[in-house]
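J.: coordinates for the following, if possible.
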Amino acid sequence: MDSGAGPSLFPLHRCKTIHLVRHGQGIHNVDGEKSYKSYMNPEYFDAQLTPLGWQQVDNLRKHVRSSGLYKKIDLVITSPLLRTMQTAVGVFGGEGYTDRFDVVPLMVANAADSGRAAISSLDCPPLIALELCREHLGVHPCDKRRSISDYQFLFPAIDFSLIESDEDILWKANVRETKEEVAARD
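T.: Next up is the predicted model:
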């Protein structure tokens, strides 16, 4: 678009701003940075955040809150992978969850052995998981998701209704998505 001083076709008050957030460091990233072959390790199936990854989440949460950006967020869309949902709820979730019958947690306490307290769904934007919101599909176990029914237990207040299959039918053990296929999926 032309960035001249003339009037815009879309006044800013009618526009939405999209912020893209990459997940915090996952357990697969540590070895993967040393050797790409490490991404083939089955122990990294649906990799979770490392302690450093959680620290990155906490730092981003502080920034989002202190900058006032938190008040401007209407919706959070996340991939249905453990590390991305941990990042999303950690950054955008509500404060201090207390067990109440009328409030569902965004994330239960110690979800996937994270050692983290439950995260509240109060006073936070809605979170929706989208199946195609993934970096790559296939071959690497870290890129295969768990069943949605498992996730619904760990992340009760995330909306999974747009995901059609309980199991990960997009991930293939012997075929890695090409960059062209990723671009076509976006």
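J.: contacts and neighbour counts: CA atoms only from here.
T.: Fine.
J.: show me what the longest helix seen in the chain is packed against.
T.: Taking DSSP state H as the criterion, the chain has its longest helix at helix 51-66. With contacts taken as 3 or more C-alpha pairs under 8 Å, 6 or more residues apart in numbering; DSSP states H and E, helix 51-66 sits against helix 82-92.
J.: quick one, the helix it packs on and helix 51-66 angle?
T.: Helix 82-92 and helix 51-66 are oriented at 30 degrees to each other (axes from the mean of the first three to the mean of the last three C-alpha atoms, to 10 degrees).
J.: all helices for the chain, in order.
T.: Counting by DSSP H, the helices of the chain are 27-32, 51-66, 82-92, 148-154, 179-185.
J.: wait, what's in contact with residue 148?
T.: For residue 148, the contacting residues are 160, 165-167, by C-alpha atoms under 8 Å, 6 or more residues apart in numbering.
J.: compare these and tell me which is most surrounded.
T.: Among the contacts of residue 148, residue 160 has the most neighbours (other C-alpha atoms under 10 Å), with 20 neighbours.
J.: this one next, for a side-by-side:
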Amino acid sequence: MRTMQTAVGVFGGDNCTDGASTSPLLMVQGAGHSGRQAISSLDCPPFLAVEACREGVHPCDKRSSITKYRTLFPAIDFSLIENDEDVLWEPDVRETNESVALRGMKFFDWLWTREEKEIAIVSHSGFLYHTLNMYGKECHPTIAEELGKHFANCELRSMVLVDRSNLGSDASKYNFAGKIPTGLDMPSDVADEKQAEEASKN
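T.: Next up is the predicted model:
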């Protein structure tokens, strides 16, 4: 509930004050006793709920049914969650940090299958902390240290994930795409002049 409220508050559309939105609502008014106005999905990115990136499965972290969430967040896609009720939760069991991290790594494996290039992940600090600490074990120590920092409340971090097995495998022109850029290693205007000179010689 908390992460969905945060996600639609940050990435959702305008508040719906007149109740006459032509798009499905991302969040109905007062969802989860929030006191918030309804939020429209007009001109918003798609929202997809993923069970794997929830908080650690602790006695206080039992989720509500997906049926209930669908009524509160009509425009969020819950199709990837197989069970209506929370089958991960047990009343007297606290999920270990290692289990949270392993679940997080499975989430990262799923993330690699997505076609989108920019994805916002809205989750809990504990899940992100343990997942990124495990993810950082194979990184340079300075990167691992940066990844291993605790998240502040509502903190936003930007990361670029690179699949090393694909480095240089296509003709991407952008550094941020995780590929080796083509062309000369110099400012683009200078590179364009150099390439034009080379073309005129040939």
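J.: among the helices of the first structure, which is nearest residue 123 of the first structure?
T.: helix 82-92 (9.5 Å; C-alpha to C-alpha).
J.: so which elements touch the closest one?
T.: helix 51-66, strand 76-78.
J.: can you check which part of the second structure the longest one sits on?
T.: Under TM-score structural alignment, helix 51-66 of the first structure corresponds to no residues of the second structure.
J.: and that helix, which residues are buried?
T.: 53-54, 56-58, 60-61, 64 (16 or more other C-alpha atoms under 10 Å).
J.: now, the most widely separated pair of the residues you listed?
T.: Taking C-alpha to C-alpha, the two most distant members of the buried residues of helix 51-66 of the first structure are 53 and 64; they sit 16.4 Å apart.
J.: redo the contacts of residue 148 of the first structure as a markdown table? Include distance to residue 184 of the first structure.
T.: Output for the contacts of residue 148 of the first structure, formatted as a markdown table (distance: C-alpha to C-alpha, whole Å):
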| residue | distance to residue 184 of the first structure |
| --- | --- |
| 160 | 23 |
| 165 | 21 |
| 166 | 24 |
| 167 | 22 |
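J.: quick one: the strands in the second structure?
T.: Assigned by DSSP state E, the strands in the second structure fall at 15-16, 25-27, 38-40.
J.: my guess is residue 103 of the second structure contacts residue 52. True?
T.: Yes. The pair residue 103 of the second structure / residue 52 is scored as a contact, 6.2 Å apart, by C-alpha atoms under 8 Å.
J.: between these two, what contacts are shared?
T.: Joint contacts of residue 103 of the second structure and residue 52 (C-alpha under 8 Å, 6+ apart) do not exist.
J.: what span of the second structure is stretch 169-176 of the first structure aligned with?
T.: Under TM-score structural alignment, the match for stretch 169-176 of the first structure is residues 87-94.
J.: just to revisit the earlier point, quick one, which of the helices and strands packed on helix 82-92 of the first structure is nearest to residue 120 of the first structure?
T.: Of all those, helix 51-66 comes closest under C-alpha to C-alpha, at 13.9 Å.
J.: report the contact partners of the nearest residue to residue 88 of the first structure once chain neighbours are set aside.
T.: Nearest residue to residue 88 of the first structure, sequence neighbours excluded (C-alpha to C-alpha, 6 or more residues apart in numbering): residue 78, at 6.7 Å. Contact analysis of residue 78 of the first structure by C-alpha under 8 Å, 6+ apart lists 84-85, 88, 127-130, 133.
J.: on that earlier part again, Serialize the strands of the second structure to TSV and add fields for mean neighbour count and distance to residue 197 of the second structure.
T.: Listed next are these as TSV, based on neighbours: other C-alpha atoms under 10 Å; distance: least, C-alpha to C-alpha, whole Å:
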stretch	mean neighbour count	distance to residue 197 of the second structure
strand 15-16	18	55
strand 25-27	28	54
strand 38-40	25	53
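J.: residue 57 of the second structure: which of these is closest?
T.: Of those, nearest to residue 57 of the second structure by C-alpha to C-alpha is strand 25-27, at 24.5 Å.
J.: what's the matching range in the first structure for that closest one?
T.: Taking TM-score structural alignment, strand 25-27 of the second structure hits residues 105-107 over in the first structure.
J.: so how far is residue 135 of the first structure from residue 181 of the first structure?
T.: 11 Å (C-alpha to C-alpha, to the nearest Å).
J.: before we move on, what about residue 99 of the first structure?
T.: 35 Å.
J.: same deal with residue 153 of the first structure?
T.: From residue 153 of the first structure over to residue 135 of the first structure the distance is 24 Å, taken as C-alpha to C-alpha.
J.: just residue 159 of the first structure next, same as before
T.: For residue 159 of the first structure, the distance to residue 135 of the first structure - C-alpha to C-alpha - is 20 Å.
J.: who has more neighbours, the two?
T.: Neighbours were counted for residue 159 of the first structure and for residue 135 using other C-alpha under 10 Å; residue 159 has more, 17 against 12.
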